[in-house]
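Participant: fold the stuff below for me.
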Amino acid sequence: MMTFHPLHEQPPRISTPAPQPVPVGSSHDGRGAHQGLRPCWAAHGRRHAAHRHRGRPFEISDGKLEISTPPTPWHQITTRAVQNLLDARYPSTLSDVPLAVGDNGRRPDVIALELTREEILDRRLTIALPDMVKVAVEVISHDPDPRRDAIAVRRDRETKFAEYASVGIPEYWIVDEIPDDPRDATVEIFRLEAGRYRLASTAKLSDLTSRAGTPRIASATPPEATSEEL
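Facilitator: Model (predicted):
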């Protein structure tokens, strides 16, 4: 996931009435109203609207708004490769879409859904629910600052690891850089067993994409352990 920094500045005032809580479900009555809402999203409604207006992505963690920094080219290219890979396995995939996780709001880099694209459009989805998601993916973006980098890595490898398991998402993929190969990435595939994620396989992204017939971001090396489905 992209590195996030807490929001310190006061967002600008907006003249429109305070928005309704951000929806956590797919219900939409066609008139702009949503059903199935979380109080925690309502508490930050005005700030949410302001930053959506600015086009700045955010997450909510323990009631705090965290604004993301722009993704690096490596992050964008890698995320696209992972999404292409999952597109071949699931009815639909989405990137950087809000996901309601208990009282927190996350934005996985990629999610694979059991819904078709037509169902997504017909339901006018704005936020995904955990029971729609088959795979959640976080692509780690390392920060030059050691302290911020440690926070970002811990968020993906510990905090979200526990959160996604707690809401029953069947698979969690953590994608990370390979220090001596800027064109490739490692993919750790965790599967939910008895309420906890257990490592099922680790592979290079180039191996997974080449086996699936999707564009590779690096020259193939001898295959490592891969997911059973790939």
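
Participant: only C-alpha atoms for contact and neighbour calcs from this point on.
Facilitator: OK.

Participant: do a quick rundown of the strands in this structure.
Facilitator: For the chain, the strands defined by DSSP state E occupy 4-6, 58-61, 64-68, 92-94, 99-101, 104-106, 110-113, 133-139, 171-178, 181-193, 196-204.

Participant: next up, for comparison:
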Amino acid sequence: MTALPDWMRPPREEGWLAEDLDRLPEAPRHTELIDGALVFVMSPQRWWHGHLVTMLTVALMEQAPADVRVGREMTIKLDARNRPEPDLLLTTADYDADRTWFAPDEVRLVIEVVSPESAHRDRTVKLRKYAEAGIPHYWCIEDEDGAPVVHVYELDEPTGAYAPAGIFRGVLERPVPFEISLDLDKLTPPRRG
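Facilitator: This is a model prediction of the structure:
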């Protein structure tokens, strides 16, 4: 077994901090920080996942109002020890080419497309952390026999937790965070067989 490279050793006893991610050029793409620990997405991405994220990005960009932007592969600095990277997010932040993260108050919607290796984090850990950070909307998208199923959550401000707002198959229509209408069946290629 080979020794860990120096960049993988936490700089302090309590682990990594959110700003440390910007100083780790050797880290793999899509490195997240969860509770002070680095999380690497090491498994190959499934074609279904990548295609769905691309098609959803395009569909949301076409519907987003002028003050909302769709972002991919950007982290959200939830606090000093948490900086997850959702598959997609909708932000009201102004464009800045050098930006590497968003603050929770700049994010209106977070979307996670569940993969086998991310299922626990997407369904439980991130669901709780995004709510605690005050992000108003969360979508968790599952693969149901090749079709996307969107579990939609809205922040219940008195409790600071997400409340289920619906499970969508085939078509998703939502009035928030802006008027959204999606034909979910068109977001993934038809299965042959």
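
Participant: may I see the strands of structure 1 arranged in TSV, with distance to Ala218 of structure 1 and mean neighbour count as well?
Facilitator: Below are the strands of structure 1 laid out as TSV (distance: least, CA to CA, whole Å; neighbours: other CA atoms under 10 Å):
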stretch	distance to Ala218 of structure 1	mean neighbour count
strand 4-6	28	17
strand 58-61	31	20
strand 64-68	27	18
strand 92-94	23	20
strand 99-101	31	23
strand 104-106	30	22
strand 110-113	20	25
strand 133-139	17	23
strand 171-178	11	21
strand 181-193	5	19
strand 196-204	10	17
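
Participant: closest to Ala152 of structure 1 out of the ones you listed?
Facilitator: Closest approach to Ala152 of structure 1 among these is made by strand 4-6 (7.1 Å; CA to CA).

Participant: mind putting the strands of structure 1 into a markdown table with distance to Ala43 of structure 1?
Facilitator: Output for the strands of structure 1, formatted as a markdown table (distance: least, CA to CA, whole Å):
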| stretch | distance to Ala43 of structure 1 |
| --- | --- |
| strand 4-6 | 16 |
| strand 58-61 | 11 |
| strand 64-68 | 10 |
| strand 92-94 | 26 |
| strand 99-101 | 15 |
| strand 104-106 | 12 |
| strand 110-113 | 26 |
| strand 133-139 | 26 |
| strand 171-178 | 29 |
| strand 181-193 | 32 |
| strand 196-204 | 31 |
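
Participant: from Glu154 of structure 2, how far off is Ala163 of structure 2?
Facilitator: Computed as CA to CA, to the nearest Å, the Ala163 of structure 2 to Glu154 of structure 2 distance reads 5 Å.

Participant: quick one: residues contacting the residue nearest to the spatial centre of structure 1.
Facilitator: With distances taken as CA atoms, centre = their mean, Pro108 lies nearest the centre of structure 1, 0.4 Å away. Counting by CA atoms under 8 Å, 6 or more residues apart in numbering, Pro108 of structure 1 touches 1, 95-99, 136-138.

Participant: can you pull out the helices in structure 1?
Facilitator: Using DSSP state H, the helices of structure 1 run over residues 39-43, 45-54, 73-87, 117-123, 146-154, 160-166, 205-212.

Participant: count of neighbours near Ala212 of structure 1?
Facilitator: 17 (other CA atoms under 10 Å).

Participant: ok, it touching Leu85?
Facilitator: Yes - using CA atoms under 8 Å, Ala212 of structure 1 is in contact with Leu85, at 6.8 Å.

Participant: hey, which of the helices of structure 1 is tucked in deepest?
Facilitator: Scoring the helices of structure 1 by mean neighbour count under mean count of other CA atoms under 10 Å gives helix 205-212 as the most buried, with a mean of 21.

Participant: just how off-centre is it within its chain?
Facilitator: 21 Å (CA atoms, centre = their mean, to the nearest Å).

Participant: next: stretch 200-212 of structure 1.
Facilitator: Mean-position distance between stretch 200-212 of structure 1 and its chain equals 19 Å (CA atoms, centre = their mean).
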